[in-house]
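Colleague: Next come a sequence and a model predicted from it.
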Amino acid sequence: MFEALPAGVALLTPDLIYVEANPRYLRLAGRRREQVVGRYIFEAFPDNPRRKDALGTHRLAASLRRAAGGQRDTMAVQRYDTQRSDEPGVWDERYWSVLNVPVLGPDGRVRWVLNRVEEVTELLRAKNECPAERANFMEAELYNHARELQDVNERLRSAYAREREVALVLQSAMLPAPSPSPHAGPHAAAVRYRPAQGALNVCGDWYDLVDLPEGRTAVAVGDVVGHGLEAAAVMGQLRSALTATLRIADGPAQALEALGLHARSIPGAEAATAVAVIVDPARHDLHYSSAGHLPPALLAPDGGVTLLDRATDPPLGAHPEHLPRPQAALEYHTGATLILYTDGLIERRDEDIDTSVARLAHSLTGHRTLDPEPLADALLADLLPSDGATDDTALVVLPL
């Protein structure tokens, strides 16, 4: 759709770096794609230095800044001379109809600026002898351009929504079913996954529970940087790999070491986080290791909360060379509960992470008498914003 648009359309970052331009835009500009994409707009198209009264850069920059701030902006027909790419120093006098539109990302912030241009040089010259006709023509052209860009924006949002739906199906297929519980018996866990509300893409949050020999249980959660289908696909690869390594590794640290090496070969897995815990009910202890993830919490029967934060290392693939990851052990009493989660449950942009973790501990203490299923629901009710979270949330509540 973008390539086939009859109007010249380009996408820029909020910093005004070209991300993409369609064929019509490149033909109008007289440039090849490699001369535009990746460049600052006013490096690719500077003002004519021979015109002391040139204001094209100043006016276009002001309009683009308004669009980058979230405001749709239609410019009056603007003179902006262009330098011939095949004849440096030769400038053509040209007039443009320009519309700049913000395109919002999953978090509601401006992700791109859509720069729609149409050259009206010849039409203005032909209409120049009749000012009234020229004004009517310009007004009609601007109205048509505005309607065209509104349609493009709606189509882009529709494409995001379709991607979200597909990613949710893919993500659900790759995660253990939350109901019924994936484990039966004394270690039946309550698991929850909540996609972000009001966003057009899901993220790469995941969880897993693995039965190990001698009655032990491995539990893990992780978070992939990014959104949509790509993040969901990376999540599936990392989760499957960690499931396999937890079955054969000598502890969670060794499993995360192997996963970190594997992550280097997966595009999009850079800086993913994960934490793994192995519970041994016969010894009443657990061993854990974290790759840049938020610390799990151990809720004691009396309501005390201990954070599993003594074996934290950088995210997966972050080490320039292979290094062993730390591992720590902790004893627990019968009746304790282990809670693992992703950042969507507690992190808020306007507060320190220590405050967020303290809020989690307070909620756990207040609901210490609940069984896993109602406890999971209570945590979501207490900690997720009433108007919906802006990030995905994965939660595992495991009774010990």
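Modeller: Okay, I see it.
Colleague: rest of the way, CA atoms for contacts and neighbours
Modeller: OK.
Colleague: could you pull out the helices for the chain?
Modeller: For the chain, the helices defined by DSSP state H occupy 23-29, 41-44, 56-68, 121-127, 131-174, 228-248, 252-263, 353-366, 372-383.
Colleague: counting contacts, what elements does the first one pack onto?
Modeller: So that's helix 23-29. Under the contact criterion of 3 or more C-alpha pairs under 8 Å, 6 or more residues apart in numbering; DSSP states H and E, helix 23-29 touches strand 8-12, strand 110-119.
Colleague: hmm, try it at 6 Å
Modeller: Applying 3 or more C-alpha pairs under 6 Å, 6 or more residues apart in numbering; DSSP states H and E, we find helix 23-29 packed against strand 8-12.
Colleague: Now do the strand it packs on against helix 131-174, angle only.
Modeller: 50 degrees (axes from the mean of the first three to the mean of the last three C-alpha atoms, to 10 degrees).
Colleague: helices or strands up against strand 8-12?
Modeller: Here strand 8-12 touches strand 18-21, helix 23-29, strand 110-119, going by 3+ C-alpha pairs under 6 Å, 6+ apart.
Colleague: Use this one as the comparison:
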Amino acid sequence: MSGPVIDYRAVFQALPGAVALLTPDLVFVEVNEAYLSLSGRDRAQVVGRFLFDVFPDNPGDPAASGVRNLHASLRRVTATGVRDTMSLQRYDVEVPGRPGEWQERYWSPVNVPVLGPDGEVVLLVHRVEEVTELIRARGIRDSGRARALGAELYSRARELQDVNERLRRAHAREREVALHLQAAMLPALSLPDHHRAAVRYRPAAGALNVCGDWYDLVDLPDDGRTAVAVGDVVGHGLRAAGVMGQLRSALSAASRVAAGPAQALEVLDRYARSVDGAENTTAVSVFIDRSDRTLAYSSAGHPPPALCGPDGTVAFLDRATDPPLGARPEFAGRPQARTAFAEGSVLVLYTDGLVERRREDIDVGLGRLARSLARHRRAGPGPLADALLADLVPPAGLTDDTALVVLRL
């Protein structure tokens, strides 16, 4: 049974709260009637104009910070795709029709991203609730008390903003240290035919959600095979970077003596159970045998590697997938599968930041990867890796760090 046809534009206009839609460049696309009523503007004064041209800071107040704080929040939402509920803001507004006359106003803003099909932020929902009257009502019998209460709330809001700024700077410092540590622990290519491989690491944009991803390539000289792996530690920052380094080293060592990728992951699983913070890490390992043109692979809950043939056909290696490391209460062996490849094929291993987007099925991201890989398959490993990142990374940047390995077989 079909429901009624919903006029979402009418719903938007009827919302009791004041709401505006902004582009990522902070230009008004639409506002509802409550927003116009609250701001004292008409549609022609708002829609199509830059937010802070319509609502600048009070030039007569050297301590005014409304523009700076709101701009920082909106830019953060655009970069991360994560909603931001701001602390109480004092943001004075120029009285309509009275240039140079400003009203003291207090606002409680919430900024929410609207994501497009590729996971990029295409719109910003800016909802504001005015609390000026509430502040004044608290001191209705004493106008001096009302002003004092407003000043106190404003002062506390400023203090909270200062704390948030200090936290932001501390996070930025931790992010920088974690990234340096990550770079020091990820290996440089050292295979004899390294010109047939390319690796890339991209941190999340403007977020601390970095340093849990790794890659590894190992030449196995005893039998001429090559082992390649990628993994993703749950968590972020310095702790994730430390766990990542331990697991990458352990898997690299295990691959050198293991009979195949399943056995290497079994060793890593046992080791991960003794490492704090390694639980539920995902990883995938592929052993490449160029002598008989076969791939042996095993996955611990990780997105499947992609194999692109010379004709552009893309297959995902998903026939040997088991839970992440340490996810089972008891240790168990892991599955392994084998597949043939044609000379000139391309193998791509990656972490989930490359294909996963909020509120989107993983198959959509895998489809994007397959189409991009088929389109650029004739490029060398380095240009191919860069082309995949260009096609798959949203304009606003990644919300999770990403490791990528491309090998020409």
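Modeller: Thanks, I have the structure now. Values in this document were obtained by computation on a predicted structure and should not be read as measured data.
Colleague: And the helices of the first structure: which comes nearest Pro296 of the first structure?
Modeller: Among the helices of the first structure, the nearest to Pro296 of the first structure by C-alpha to C-alpha is helix 353-366 (10.1 Å).
Colleague: what does that closest one contact?
Modeller: The set of residues external to helix 353-366 of the first structure that reach it, using C-alpha atoms under 6 Å, 6 or more residues apart in numbering, is 303, 346-347.
Colleague: Which among the helices and strands packed on strand 8-12 of the first structure is found nearest to Ala233 of the first structure?
Modeller: Closest approach to Ala233 of the first structure among those (C-alpha to C-alpha): strand 110-119, 22.2 Å.
Colleague: before we move on, the earlier item: could you redo the helices of the first structure as JSON lines and give each row mean neighbour count and distance to Pro314 of the first structure?
Modeller: As requested, the helices of the first structure are exported to JSON lines (neighbours: other C-alpha atoms under 10 Å; distance: least, C-alpha to C-alpha, whole Å):
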{"stretch": "helix 23-29", "mean neighbour count": "18", "distance to Pro314 of the first structure": "43"}
{"stretch": "helix 41-44", "mean neighbour count": "15", "distance to Pro314 of the first structure": "37"}
{"stretch": "helix 56-68", "mean neighbour count": "18", "distance to Pro314 of the first structure": "34"}
{"stretch": "helix 121-127", "mean neighbour count": "14", "distance to Pro314 of the first structure": "57"}
{"stretch": "helix 131-174", "mean neighbour count": "15", "distance to Pro314 of the first structure": "25"}
{"stretch": "helix 228-248", "mean neighbour count": "20", "distance to Pro314 of the first structure": "16"}
{"stretch": "helix 252-263", "mean neighbour count": "23", "distance to Pro314 of the first structure": "10"}
{"stretch": "helix 353-366", "mean neighbour count": "16", "distance to Pro314 of the first structure": "17"}
{"stretch": "helix 372-383", "mean neighbour count": "17", "distance to Pro314 of the first structure": "26"}
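Colleague: any chance of the ones you listed in CSV, plus distance to Pro399 of the first structure?
Modeller: Listed next are those as CSV, based on distance: least, C-alpha to C-alpha, whole Å:
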stretch, distance to Pro399 of the first structure
helix 23-29, 59
helix 41-44, 57
helix 56-68, 49
helix 121-127, 73
helix 131-174, 24
helix 228-248, 20
helix 252-263, 19
helix 353-366, 13
helix 372-383, 7
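Colleague: Using JSON lines, lay out the helices and strands packed on strand 8-12 of the first structure together with distance to Leu261 of the first structure.
Modeller: Shown next, in JSON lines, are those (distance: least, C-alpha to C-alpha, whole Å):
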{"stretch": "strand 18-21", "distance to Leu261 of the first structure": "32"}
{"stretch": "helix 23-29", "distance to Leu261 of the first structure": "41"}
{"stretch": "strand 110-119", "distance to Leu261 of the first structure": "32"}
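Colleague: what about the counterpart of Ala342 of the second structure in the first structure, distance to Asp302 of the first structure?
Modeller: Applying TM-score structural alignment, one finds that Ala342 of the second structure aligns to His333 in the first structure. Distance from His333 of the first structure to Asp302 of the first structure, counting by C-alpha to C-alpha, to the nearest Å: 10 Å.
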